[in-house]
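>>> I would like the atomic coordinates for the input below:
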Amino acid sequence: MTQIDRDTDALVGEWLTLRQAAAALNVSPNRVKQMIREHKLLGATRAGEVSVPAAFVVDGTTPKGLQGTLTLLADSGLTEEEALRWMFTADDSLPGTPIEAIRSNRGTEVRRRAQALLL
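Next up, the predicted model:
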């Protein structure tokens, strides 16, 4: 898990601790750690504790398209912190941030942009 800087922390905004994320997803904290390893979630160390962005949990699950996007970002060579910044930075062509687009069921557009990072 990466220790993130203040700018990225502020960009993400709301976070869930490992235990909070596990409760919201109705899984164990160990399962959340596994989801982070499998690129189903992104995690970061904040104040000595592993946390995930609250925006990655919707109605007890992860948004459709999140895992594919996170995998593409990892395959592009982005670090966890770079991927977090990318997911939460506004993109005028979407419009909004990639995570907002994914949560609005526009994941295909986001994955196209993530795939362009591979080229």
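>>> Please count neighbours and contacts with C-alpha atoms only from this point.
Will do.
>>> give the contact list for the residue positioned nearest the centre of the chain.
Nearest residue to the geometric centre of the chain (Cα atoms, centre = their mean): Leu42, 4.5 Å. Contacts were defined as Cα atoms under 8 Å, 6 or more residues apart in numbering; by that measure Leu42 touches Ile36, Val52, Pro53, Leu70, Glu80, Leu84.
>>> Next, format those residues as CSV and append secondary structure and neighbour count.
Output for the contacts of Leu42, formatted as CSV (DSSP: H, G, I helix; E, B strand; the rest coil; neighbours: other Cα atoms under 10 Å):
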residue, secondary structure, neighbour count
Ile36, helix, 18
Val52, strand, 25
Pro53, strand, 20
Leu70, helix, 24
Glu80, helix, 20
Leu84, helix, 24
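>>> Let's compare: structure for the following, please.
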Amino acid sequence: MSEHVLATEWLTIPDLVDQLGLGVSRVRRLIEDKHLGAKRVDGVLKVPAAFLRDGEPLGELHGTLIVLADAGFDDEEAVDWMLTEEESLGATPIDALRAGRKAEVRRVAQALA
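Just a heads-up that it's a prediction; the model follows:
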């Protein structure tokens, strides 16, 4: 699956601490609670920059990551899915979410279960 993931800018935990103005433990909690998706890239836990908007986690991301977890996706698979062109959306799920197509993205995610 990951060979189709579009190139993206990745943020490390220290990057997120700077961008969000939060402590390391709070940033890790955002990831654990699925407000942000993260995966290991070259052994380092990273979050796609597209998962943030205006210095905050993208609000629509949380519910979508929960739906993916309920569908059996682990964190890494969920991040890959969000960044992979989805034919039925005509875009990557994260781009569709950022464009305000939350219900459509979640419908597609639910159908994966």
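>>> Send over the TM-score of the superposed chains.
The pair, once superposed, lands on a TM-score of 0.87 when counted by TM-score structural alignment, normalised by the length of structure 2; 113 aligned residues with a Cα RMSD of 2.0 Å.
>>> Checking the aligned partner of the residue nearest to the centre of structure 1 in structure 2 next. Helix, strand or coil?
Per TM-score structural alignment, the equivalent position to Leu42 of structure 1 in structure 2 is Gly37. Taking DSSP: H, G, I helix; E, B strand; the rest coil as the rule, one finds Gly37 of structure 2 in the coil state.
>>> Show me where structure 2 has its helices.
In structure 2, the helices defined using DSSP state H lie at 13-20, 24-32, 61-70, 75-83, 93-98, 102-111.
>>> how near is the residue nearest to the centre of structure 1 to Val32 of structure 1?
Distance of Leu42 of structure 1 to Val32 of structure 1, given as Cα to Cα, to the nearest Å: 10 Å.
>>> quick one, which residue of structure 2 lies the farthest from its center?
Distance from the C-alpha centroid of structure 2, by Cα atoms, centre = their mean, peaks at Gly23 (20.0 Å).
>>> Now for that one: which residues touch it?
Val17.
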